[in-house]
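> I'll drop the sequence and a predicted model, then ask my questions.
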Amino acid sequence: MACPICDKKSQPEYRPFCSKRCADVDLARWLRGDYVIPGAPLDEIASDEEEREIKNSDLGLDSRAKRP
């Protein structure tokens, strides 16, 4: 199996990478946001959750304890 960063042969102790350096390069790419998992934008997810909370509280379906 080839290293996804540099295409050298992967080493068992760093699999699927060939070295700690390539593993660190990959981690840095994730932390910088270079890799993205497809999905709905966060602002759409937040507005959907707010709408559900409003709808549930209007119907009395909110399971959280009510404060006096």
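Sure thing, it's come through. Everything numeric here is computed off the predicted structure, so don't read it as measured data.
> alpha carbons only for contacts and neighbour counts from here, please
Fine.
> Which residue, other than its chain neighbours, is closest to residue 4?
Nearest non-adjacent residue to residue 4, counting by Cα to Cα, 6 or more residues apart in numbering: residue 17, 6.6 Å away.
> and the comparison structure, right after this:
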Amino acid sequence: MSQQRTPTIVQCPTCQADVVWGEVSPYRPFCSKRCQLIDLGEWAAEEKAIPGAPDMSDSDGWSEDNA
């Protein structure tokens, strides 16, 4: 006797709609291509960032152009 598993449901990070985590949702974790592109645009515009130590590579005023 086979048991059916309940599908995993996640929320779209952009609009909070429920999304089935599986092949029926090709844009997962997003509900649609539109929400996927909105999220990509936010990253590209640097509205989103992964927390971490600041990049100090340019803080000393030295660049390869000055070498």
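Now that the structure is in, tell me what you want to look at. Computed from a predicted structure; not experimentally measured.
> Overlay them and tell me the TM-score.
The TM-score (TM-score structural alignment, normalised by the length of the second structure) is 0.57; 48 aligned residues with a Cα RMSD of 2.1 Å.
> The residue nearest to residue 4 of the first structure: what's it in contact with?
2-5, 9-11, 23 (Cα atoms under 8 Å, 6 or more residues apart in numbering).
> Produce a ChimeraX select command limited to the buried residues of those residues.
Burial among the contacts of residue 17 of the first structure is assessed by 16 or more other Cα atoms under 10 Å; the matching ChimeraX selection reads:
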select :3,10,23
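> Next, format the contacts of residue 17 of the first structure as CSV and append distance to residue 33 of the first structure.
Output for these, formatted as CSV (distance: Cα to Cα, whole Å):
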residue, distance to residue 33 of the first structure
2, 23
3, 20
4, 17
5, 16
9, 26
10, 24
11, 26
23, 16
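> Return the member of the contacts of residue 17 of the first structure nearest to residue 58 of the first structure.
residue 23 (49.8 Å; Cα to Cα).
> Which residue comes closest to that closest one once chain neighbours are left out?
In space, residue 23 of the first structure is closest to residue 17, 5.9 Å off (Cα to Cα, 6+ apart).
> Quick check: the residue nearest the centre of the first structure vs residue 30 of the first structure, distance?
The first structure has residue 37 as the residue nearest its centroid, 6.7 Å off, counting by Cα atoms, centre = their mean. Distance of residue 37 of the first structure to residue 30 of the first structure, computed by Cα to Cα, to the nearest Å: 10 Å.
> Counterpart of the residue nearest to residue 23 of the first structure over in the second structure?
By TM-score structural alignment, residue 17 of the first structure lines up with residue 30 in the second structure.
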